[in-house]
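> Okay, sequence plus prediction incoming.
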Amino acid sequence: WPPLRRSLAFIFTRSRLASLRYVPATLWAVVAGELECGMVAVNSELVTHVGAPFGGIKESGIGREGSSEGLQAYQETKMVCLGGLE
């Protein structure tokens, strides 16, 4: 993590958000994976999309709404085996 920590120190000590453009996308993938949040936007004010699940974690709200993930909270998985259907 030392290279990541140096990069994050560079990113978050700058006064302008435009400096985020010079950070490799692979670094942002690592950072986004480590954040404990429901949504991440990098260099964009758009955080969600109509087809994307929306929601948070911890005290900001558990669960998702929108997309197919929003329906999973209301569904129960069940296996049914039928015999003698010849």
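Looks like it arrived, so ask away. Just so it is clear, the model here is predicted, and its values are computed rather than measured.
> switch to C-alpha atoms for all contacts and neighbour counts from now on
Noted.
> What distance do you get for Trp28 to Leu4?
10 Å (Cα to Cα, to the nearest Å).
> Put this next to the first one:
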Amino acid sequence: LWSCPERYIDSEECVNECIHQGSYCVPDPDGSFIEGLRGQDVLAQHVRQLCLWKVANASGVPWQWWDYVDWFGSNCTIASGNYNANCSQ
């Protein structure tokens, strides 16, 4: 996890690999800026998982988060092309 320097926030790399105006960035997961996943995709999934953790924990069922990340890790992989919001649901 890194942040984009302010002077590069509008660069293609920062736009594709970051969220929240360059505050949170991760490297391109498949190494291609032209096609496939972007760092933004990975960060969006992390945000979904964090949201689920907060809701499950507040609801007294934190194990549901573990069930979800186990299922997601098996079924929604980058290699399978299913690492996306649709698979996440």
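Ah, there it is. Being a predicted model, the structure only gives us computed values, none of them experimental.
> Any idea what the TM-score is?
Overlay of the two chains. TM-score (TM-score structural alignment, normalised by the length of the first structure): 0.24; 36 aligned residues with a Cα RMSD of 4.1 Å.
> re the thing from before, pick out whichever of Trp28 and Leu4 of the first structure has more residues nearby.
A side-by-side neighbour count of Trp28 of the first structure and Leu4, using other Cα atoms under 10 Å, places Trp28 first with 17 against 13.
> Sticking with the more buried one, tell me its helix or strand.
Per DSSP states H and E, Trp28 of the first structure falls inside helix 25-34.
> Which strands and helices lie in contact with that helix?
Contact partners of helix 25-34 of the first structure among helices and strands, from 3 or more Cα pairs under 8 Å, 6 or more residues apart in numbering; DSSP states H and E: none.
> Give the buried residues for the helix or strand following it.
Note on helix 25-34 of the first structure: by DSSP H and E, the next helix or strand toward the C-terminus is helix 67-72. By neighbour count on 16 or more other Cα atoms under 10 Å, the buried set for helix 67-72 of the first structure is Gly70.
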